[in-house]
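Colleague: Predicted model follows, preceded by the sequence.
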Amino acid sequence: MFPPEIWLQIAYHIPPHLLADLYAVNRQWYDMAMNARYRQISFAFLNRGMLHDLTRLRDPAVARRVRSLHIHPYFVKEILDKAVHEPQPPLSPHSLRGKLSGLFRDHGHNKRLARRSRTPATLDMDNPAELVKSVVQVISGLTNLSHVHIAWSGLDHIHDLPVPFLAAAFRPSVLQLSLEISLEKTVDLLSHTSALTDLEELDLFLRLDHQLSAIEYERILVEHVAPAINRLHRSLQKLSLRLCEPVDLAPLFDSLRHMSCLDNLSISIPTSAPHLGDPAGFGKFLDRHRYTLSHLTLRATELSGPGLTVADEEPLSAWVNDALSFLSGPVKLRSLEASLALFPVEAAAVCLGHLGRTLTSLTLTGRYLTYDRVDELLSAVPRARLRDLRLGPVTLSPQLVDLLAERLPALRQLALLVRDVVGCEGDLPVYYDRTEQHDGQIGSFFMEMEGRRYGHWGLRAIELERSSFPYRMQYAEDYKELFEGCVPSLCRA
């Protein structure tokens, strides 16, 4: 019999949906299959899967396997809608509602399980409060829960019914919390963050139900959202903040205290005014954390606008410049990531001008970058410090490789998203069709590169990916052999 470590190594290479079918092989496989099956649970709709999970998770031996919980309280709306719009005929034991009503009934063969889970002997499915109470008990039994994702926006007519079971997921074992929530609903839910004593990551995606005035939204940000985040200041290491539409978050930023453990910050800035409100709010928040913050991710979003194309990028670039002007000194960032799909290249250049001096890792992806753009952006990055660069899409040319080797001699890891390949910078790419480029141009690149040798370049790894389908580069092995010949340090890695 193999030791458990061997079985775990084998299981690691088996897809979870196949692993769950191998529970009957032996005791070790049963344990691994059950872990795979119940590692992640979702409660959203009253279907057979949710009913099965609610039943099985009453058993502590099953409940302890859950690590990740996703909750969308739509099922409360389903129950309310049935109660309001449908007559109440006698329940058939074979109907869905009949099965729901009997779900928690203590039949003779299941008395021991019912006592262990302390679930009520009966559940009236016409009473949403009873369902909520039972779901609270199930979630409260998930003793090893570490990641919680809650989506709660709209659904106005269910009022605060979900709060008890949503708050039941707030426990000291939770390390990661993702909230996609209407700002109006934070008043009831976020008061419970005091239970999250060891939370390390908070992803907050704020929506608006458009029920309140701007003054009321500001009051909620200051009196409810800010205190909820501030209660996490002893443990919070990563904060991600996203908006569905522009909101003035300056009062929130002004109300957030210094978080001594905050190492990673991700901010999505709406492309439309007022973006995140007064730029001083975000700028001063960033300044308060300039000694602890190591990783910064910046994106632009336009989730409520007419589309994904931004007509005028200048206002957002100006907003970013204004925000960073409130830094009173250098931010000791090691890593900066900017998703350029909507984030202006000019704004990325501004960020590098303010934040680039200490960077060892840089990611600039999401928009095609010309040779001149790459030259402009890298001019703000110190030659001696940058170790890791991910860039693109770009046109791969010998001149681009020359530029990277000259500007970044200390670079160790390079990843390029390649749109096309040319033998000389400025050549127009030629395609057979939409996916395969003309072999002659690729051959010209190889011929030009074979005469180059970058003996001073300390590169240890290079990764080339197509930026569109198919994502694998043509002649991938040939590129690998080519660069190993041009960059001696690749062979020594």
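Modeller: Yes, it's here. Residues are numbered from 1 along each chain as shown.
Colleague: From here on, just use CA atoms for contacts and neighbour counts.
Modeller: Noted.
Colleague: what kind of secondary structure is Leu206 in?
Modeller: Put simply, Leu206 is strand when judged by DSSP: H, G, I helix; E, B strand; the rest coil.
Colleague: What strand or helix carries Val148?
Modeller: Using DSSP states H and E, Val148 sits within strand 147-152.
Colleague: and the angle from the strand or helix carrying Leu179 to strand 147-152?
Modeller: Secondary structure assignment for Leu179, by DSSP H and E: strand 176-182. Angle of strand 176-182 versus strand 147-152, following axes from the mean of the first three to the mean of the last three Cα atoms, to 10 degrees, is 0 degrees.
Colleague: Now strand 176-182: buried residues?
Modeller: For strand 176-182, the neighbour count (16 or more other Cα atoms under 10 Å) marks Gln176, Leu177, Ser178, Leu179, Glu180, Ile181, Ser182 as buried.
Colleague: Redo those residues as JSON lines? Include distance to Pro279.
Modeller: Shown next, in JSON lines, are those (distance: Cα to Cα, whole Å):
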{"residue": "Gln176", "distance to Pro279": "28"}
{"residue": "Leu177", "distance to Pro279": "27"}
{"residue": "Ser178", "distance to Pro279": "25"}
{"residue": "Leu179", "distance to Pro279": "24"}
{"residue": "Glu180", "distance to Pro279": "24"}
{"residue": "Ile181", "distance to Pro279": "24"}
{"residue": "Ser182", "distance to Pro279": "23"}
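Colleague: this is the comparison structure:
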Amino acid sequence: MPTTGDDLAPEIWLAIADEVTASIASSGGRLSPRYMSVNRIFFNLYLDSVYGDVQWTKLDEAMMRRLKRLQEPIIAKHVRTLRIHAWFIDYLMKRDADTIVPSTLPARILSFFHAGADQHPANRGQTKLMSSISSKTIMNLMISAIHNMKNVFEYYFELRDLRLTKDSSHFLVAARQAFSSSLRKLSVHTTIFKFKSALALADFENLEELELHFDYQCHRVHGEDAHEASKFAEAQELKDTIIPFINLRKETIQSLTIASYSMVDLSDFFKSIGPFRSLRRLSANVCLDSKQLSDPKALVDFIHEHRNSLFELDIHPRPPEEDFVNADDTVRRRKESWVRIQKSLLAHRDVARSLEGLHAPVGDLDACLALIDRSSSSLTHLSLNDRIFDMEDLKRVLNLFARNPFRLKSLLVWVQDLTVPLLLLLAGRLPGLHSLVLLFETCSVDIDYSGHQPRDQFAKELGIRSREGRLDWQVEHISIIYMRGPIGPGDAELLGIPSTGGYTDQRYMNDISAVIPSVKSRKGIQWHRQLPPRRINNMS
């Protein structure tokens, strides 16, 4: 008898499903609903793709429809990632305090839930803010959905200024308890004083990745004495709540991200946490000047202490919290704050020997080259931020990989001029590159003699070099970004720069994709930092 799909082992179907989803994901697409009818494996795969990442960030009709579906355990069990921005809850709580909720609210909720999916064509695609639902009703619905989520691995919660009432506290406790055993990644945004409400020492015993974002604490009383008293109180809260929470998980945490918009000095914080048994990744988005890091040795010693386990180091210095003078002066002080850390790291000869991912400002170019050289035999992902490279300085960087040109898989770099010789240089020196993020100030060959009218000379030169066989490159994911053009909010967030437009300019990516057949997507930014997952999840 002929073999049918039902005769194939589940392992084969899983392999087929993996290939299908990988192919669709690489091109930025989404699994079609028609796959649900293939078999149960694809049925679950589709539900994973739709409900795997749930975002409760805006109370509109789209969120309410999804919230309705998540009341069903068979749907909620497919949630792997939950993201909550509590601003809309706080908004509803403040509104409820000023208005009387209509007595017909339950009927209104039920009528919404039982309303058909078909809408008038004029209303399709609209996402109106739901203004007639009380905060208590919404939180009860979310708590019910959370109790059905048995497989959440990642939880992102922006607490911000949410008022801690009986109902909101009940919601926070429910989320902690529901995810306690399954959660592997936790990200919390709030002020240092509110972390106690979102964290509990007994919860999240299997946590592997932790992101803590310390929001700025508004001071109701002005004056130097009040300001210093608040900083002291924040430091004490770090010591009493956050540091113990981290240290109780130092046997399991493999990835740690600290982002601080607070004025608190983090020197004692870095001295007090750890050591971690298997810290693979460290990300620090903090101010490195003498006010927020009075002892630079604290951060340097922390990195040095974990030198044998760290595979990825991501440093994003924030501008010093001083009176604004001008943009150039702010950039200068930011650079100086990083250079003092950079040179202290170089004093330890065994730092950065086994890094696979390095994302940091260039700072002092010679010091930057020395750090890269130390890890050039292991480095696969490199970001060079806060410096616009000319061809000669870029060659100095690429020369460090001459011994193993196929090692580097992903590169982010800023350049002055986008030219065909630049691409030929990268293709020749880094033939094994998998993803490229290239930010440029100008494309001089596309500027006419009047100084501003764009032409198509760049695309023409690319075509010529391609026909000559000089662009035989296997790069798969690219982001070629004109810094003076529009940059979409999603790309800007990943780059850590302000957004300047609705959509990132695609013109130069189109030109390059047309002559390099291996390019699969124009999402190099999304792919850039993706180290092999085994480094975070599977190594011990």
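Modeller: Sure, I can see it. Here the structure is a predicted model, which means the values were calculated and not measured.
Colleague: thinking again about what came up before, with the second structure superposed, average distance for the strand holding Leu179 of the first structure?
Modeller: When the second structure is overlaid, strand 176-182 of the first structure sits 1.9 Å from its aligned residues on average, using mean Cα distance after the TM-score superposition for the first structure.
Colleague: What residues in the second structure pair up with that strand?
Modeller: Matched against the second structure by TM-score structural alignment, strand 176-182 of the first structure falls on residues 185-191.
Colleague: Quick one: distance of that stretch to the chain centre.
Modeller: Computed by Cα atoms, centre = their mean, to the nearest Å, the chain-centroid distance of stretch 185-191 of the second structure equals 13 Å.
Colleague: hmm, who's touching that stretch?
Modeller: Stretch 185-191 of the second structure is contacted from outside by 153-161, 198, 207-217, 262, using Cα atoms under 8 Å, 6 or more residues apart in numbering.
Colleague: And for stretch 31-48 of the second structure?
Modeller: Pro10, Trp13, Leu14, Ala17, Thr21, Ile24, Ser49, Ile75, His78, Val79.
Colleague: Among the residues you listed, which ones are in helices?
Modeller: Of those, the ones assigned to helices by DSSP state H are Pro10, Trp13, Leu14, Ala17, Thr21, Ile24, Ser49, Ile75.
Colleague: List the contacts of the next helix or strand along the chain from the strand holding Leu179 of the first structure.
Modeller: For strand 176-182 of the first structure, the following helix or strand on the C-terminal side (DSSP H and E) is helix 186-189. Residues outside helix 186-189 of the first structure that contact it (Cα under 8 Å, 6+ apart): Asp160, Val163, Leu166, Ala167, Ile220, His224, Val225.
Colleague: The first one - nearest residue in space that isn't next to it in sequence?
Modeller: The shortest distance from Asp160 of the first structure to any residue that is not its chain neighbour, by Cα to Cα, 6 or more residues apart in numbering, is 7.1 Å, and that residue is Asp188.
Colleague: before we move on, back to that, identify the farthest-apart pair in the ones in helices among the contacts of stretch 31-48 of the second structure.
Modeller: Ile24 and Ile75 (22.4 Å; Cα to Cα).
Colleague: Look at those two and report which has more neighbours.
Modeller: Ile75 (20 against 14; other Cα atoms under 10 Å).
Colleague: So what's the residue count around Asp448 of the second structure?
Modeller: For Asp448 of the second structure, using other Cα under 10 Å, the count is 12.
Colleague: ignore the last one, Met64 of the second structure
Modeller: Neighbours around Met64 of the second structure, by other Cα under 10 Å: 21.
Colleague: Can you tell me how far it is from Gly29 of the second structure?
Modeller: In this structure, Met64 of the second structure and Gly29 of the second structure are 24 Å apart, going by Cα to Cα, to the nearest Å.
Colleague: does Ala370 of the second structure count as helix, strand or coil?
Modeller: From three-state DSSP, the assignment for Ala370 of the second structure is helix.
Colleague: Chain neighbours aside, what residue packs nearest to it?
Modeller: In space, Ala370 of the second structure is closest to Leu346, 7.7 Å off (Cα to Cα, 6+ apart).
Colleague: from memory Ile480 of the second structure sits against Ser435, does it?
Modeller: No. With contact defined as Cα atoms under 8 Å, Ile480 of the second structure does not reach Ser435; the gap is 10.9 Å.
Colleague: With neighbour numbers in mind, choose between those two.
Modeller: Looking at Ile480 of the second structure and Ser435 with other Cα under 10 Å, you find the greater number of neighbours at Ser435, namely 29 against 23.
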